[in-house]
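A.B. asks: turn this into a model:
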Amino acid sequence: MTSALTRPARDEAEGRPRTRLESLTGLRWFAAFGVFFSHVAILLPVPYTNELFILGTAGVTFFFVLSGYVLTWTFFAEDTAPRFYGRRFARIWPSLFITTVAAVALLVGGLLWPTEGGTSLVWWTVATLLLVQAWIPASFQSDTVPHTVSWSLSCEAFFYAVFPFAVRPILRRTLRQLAVLAVVLIAISLGTRAWLWLANPQLTLENWFVSDLYYFTTHSPIARVSEFLLGIVIAAAVRRGWRSPVGLRAATGITVGYFALLWAWSWSGVWPTALAEAANRGSIVVFALLIAAAATNDLAGRRSLLSSRPLVALGRWSYAFYLVHFLVLFPIARQVFGLRSLYDFPQPSWAHLPYVLAGLAVSLVLSWALYRCYEYPIEKRLRALLRREPREPKAASPAPGAEPSM
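C.D. replies: You can find the predicted model right below:
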């Protein structure tokens, strides 16, 4: 998910830009890595790190913006909705299926949180596999949802449904219109979250996770679609010839600086719960800047650390890593420290650190194996079948090298 060098394969005038944007694949790994540590902060907290690690929740925001960008970048004028849906199914559903089956097995085997099982487990498993769980607020308070991180895929499924109908009108906009649209989408994303916080000052760290507002502002596909649409707008501007005036190093520095400021803010003790929300929503701006800068860098033919082979490989594994990491961390926390619930927050301890590192190592090995032995081969076969195209030669680079998965 491919040479590290960018190479256009067709004239962009045909509406089919084919330059590989490998830096975006490398960036995917850092986003997945951030999500991993946000769950470490919940399940295996380490002293003095929680305020930093919890900022990793913004990794999902990055994936939503990136998804809109890459799908628009690889869109071509003669594409059809059925073909697009077929490619998306081949890309995300097989790995969702196998990891959901694994999650159910762990749940029934007593390695995850206690559950009532039975009909409720069957219902939530079906909802997960049909990618509709993010539309059901109760899914975030039920102990029979087997695959908790899959909520973002439910959001993505909605984004995919919208994409064929949104991309063409957006691609027809002028650069000035696209700029206005980007500002509007950012204002909607930030404004909605700010209004909810100001209108509900009673929300605290203790009651936030079980409130309907938590569902609406964090997991609802409607609440998150502006992030995906912003990615479409940025890609449309780049396809029209716009290039980021901010270089990749500067954009990286701005992103790091932004999260450093949030981390510093966390030590002030002001609005500790709002911090994670500010990271998720405020990060939409710095992530848009970073994605545009990385794409511009690749289009100019410049190499970067992000397009290096190790990071591109990790980026390809990032979808599998995202799906398996929670299923690794929770059993460790449960077996070693007796963690009993998703809302049973243990106290930070240095004794957790070796288990965090072990969880990271196991997650990496499993994600590599899942990608190489299952995800990529199954995707190739399904894409060939659904599009009625011959399968790629065995030695071909993975395609689509930079496509998002979350």
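A.B. asks: use CA for all of it now, contacts and neighbours both
C.D. replies: Will do.
A.B. asks: what lies in contact with stretch 134-149?
C.D. replies: Contacts with stretch 134-149, where a contact means C-alpha atoms under 8 Å, 6 or more residues apart in numbering, come from 99-100, 103-104, 107, 113-117, 120-121, 124-125, 128, 133, 151-152, 154-155, 210, 212, 215-216, 219-221, 322-323, 326.
A.B. asks: and this one, please, so the two structures can be compared:
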Amino acid sequence: MTRAAQQAPPAERRPSLDSLTGLRFLAAMAVVLSHFTETGLVQVDSWVVNALDSGRTAVSLFFVLSGFVLAYNYRELAGRVPRWNFYVARLARIYPVVLLGIAIGALGVVYAWTRPNLLLSWFALESADLGLLASLGAQLTMTTGWLPFAALNQPWNGPAWSISCEMFFYALFPLLIIWFRRWSRPTVAVAALTVWVAQGLWIAVLTHYVPANRGGFLIAQFPLTHLAEFVLGIAAWRLWSGNPIDRRIRGIALAGTMAALVTIALWAPISPAYWPMTPLFALLVVLLAARGKARSWLALPVMLLLGEASYSLYLLHLPLVRVYEMVGVPPGPAGWVVMAATVLISVVVFTWYEAPLRRFIRRRLARPTPTAMTTREVAGS
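C.D. replies: As a prediction, this is how the structure comes out:
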């Protein structure tokens, strides 16, 4: 360690955003419930899955959360070494569970290898060929979201497409945070509105002028399409910047935001639903963050643990579903049992695999800096 680093003042401890950590678990469970229902392991009324848009709106909430919390924790990010440590921290958080998801997903790939009907229904593959190797390469390099072919982005671990988006966002974040930090609040608001409107126009073009088999992918999974959600998360932090919000005003705004989100989810006036929801997600995140140390059921110890394990839950649940299908878990009560078991598995993975490996990678690869940038990671920081 350098002399400057040894003499550095203690790292700033920013207040943890515990309510956002609990919110992450709810978002992850929306995706899990959708996939367990779509695969037939559990049965819920169709309107529930439709309201969740098969989990797609929850993933957009993840992207907004990611932008907000990264801006909150790395608001002063600048300089070569801090940027290096930022990227190390992102890799340490993401990659160990990516590899575990591929390993579990390999069980399903091997099982379906000699079963063409399963290859087609599970992975959109008509036969086991070099496409599986290409798909594996995309999974290992976290690029599946850039490939508009189901046969390449569905094998091994389908939900990993969102990791392609996150890695893209992480690459841009050091530049984005400099811009948003320098801009005035009115400029930030105009920029956020412009990006959101541009996303809507892009979606409209894809819907009307691109064949459905390609346009649907570009709307649902393409990283460039979802950049607006990450940007709105950063903008939400910059517009709020930790300023207190009157408790009564916050309560009224929170109730109105939730009512608007539920109305859009049930009514679905615009498709995809995540587009009109994104600004509301940004407002929801600010209102929950502004609670500070005020009590919230989202910040209960059990919700904090489940929220911290939500990344493992999100990335491992579908490979585990294939295992459940392989061993013949019947739909109905047994499906609910294995879904609960999946949540418990995510807690175990977080406690004994994800968190220790994250610390190990950061210790080995991070470089000492005069001013430490790290804080407790919450809500996907």
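A.B. asks: and the TM-score between these chains?
C.D. replies: A TM-score of 0.83 describes the superposed chains when it is computed by TM-score structural alignment, normalised by the length of the second structure; 354 aligned residues with a C-alpha RMSD of 3.1 Å.
A.B. asks: picking up where we left off before, tell me which of the contacts of stretch 134-149 of the first structure fall in helices.
C.D. replies: Filtering the contacts of stretch 134-149 of the first structure for membership in helices, criterion DSSP state H, returns 99-100, 103-104, 107, 120-121, 124-125, 128, 151-152, 154-155, 212, 221, 322-323, 326.
A.B. asks: against residue 378 of the first structure, how distant is residue 385 of the first structure?
C.D. replies: Residue 385 of the first structure sits 11 Å away from residue 378 of the first structure, taking C-alpha to C-alpha, to the nearest Å as the criterion.
A.B. asks: those two: which has the busier surroundings?
C.D. replies: Neighbours of residue 385 of the first structure and residue 378, each counted by other C-alpha atoms under 10 Å, are more numerous for residue 378; the result is 17 against 14.
A.B. asks: can you find the partner of the more buried one in the second structure?
C.D. replies: Structural alignment (TM-score structural alignment) places residue 378 of the first structure against residue 357 in the second structure.
A.B. asks: before we move on, what about residue 186 of the first structure?
C.D. replies: For residue 186 of the first structure, the equivalent position in the second structure is taken to be residue 196, counting by TM-score structural alignment.
A.B. asks: ok, that match - contacts?
C.D. replies: The neighbours of residue 196 of the second structure, taking C-alpha under 8 Å, 6+ apart as the test, are 228-229, 232.
A.B. asks: one more pass at 6 Å, please.
C.D. replies: The contact partners of residue 196 of the second structure, by C-alpha atoms under 6 Å, 6 or more residues apart in numbering, come to residue 228.
A.B. asks: where's it, which helix or strand?
C.D. replies: Following DSSP states H and E, one finds residue 196 of the second structure within helix 185-209.
A.B. asks: for that helix, the distance to its chain's centre please.
C.D. replies: Centroid separation between helix 185-209 of the second structure and its chain, computed with C-alpha atoms, centre = their mean, to the nearest Å, is 21 Å.
A.B. asks: can you pull up the most central residue in the second structure?
C.D. replies: To find the centre residue of the second structure, average its C-alpha atoms and take the closest one (C-alpha atoms, centre = their mean): that gives residue 62, at 3.8 Å.
A.B. asks: distance of it from residue 154 of the second structure?
C.D. replies: With the distance defined as C-alpha to C-alpha, residue 62 of the second structure ends up 20 Å from residue 154 of the second structure.
A.B. asks: same question, residue 146 of the second structure
C.D. replies: Using C-alpha to C-alpha, residue 146 of the second structure is found at 12 Å from residue 154 of the second structure.
A.B. asks: repeat for residue 270 of the second structure
C.D. replies: From residue 270 of the second structure to residue 154 of the second structure the distance is 26 Å (C-alpha to C-alpha).
A.B. asks: between the two, which one's more packed in?
C.D. replies: Neighbours around residue 270 of the second structure and residue 154, counted as other C-alpha under 10 Å, are more numerous at residue 154. The numbers are 20 against 12.
A.B. asks: burial count for residue 318 of the second structure?
C.D. replies: Other residues lying near residue 318 of the second structure total 24 when counted by other C-alpha under 10 Å.
A.B. asks: what's the match for it in the first structure?
C.D. replies: Under the pairing rule here (TM-score structural alignment), the equivalent of residue 318 of the second structure within the first structure is residue 326.
A.B. asks: ok, so what distance separates that match from residue 200 of the first structure?
C.D. replies: Using C-alpha to C-alpha, residue 326 of the first structure is found at 31 Å from residue 200 of the first structure.
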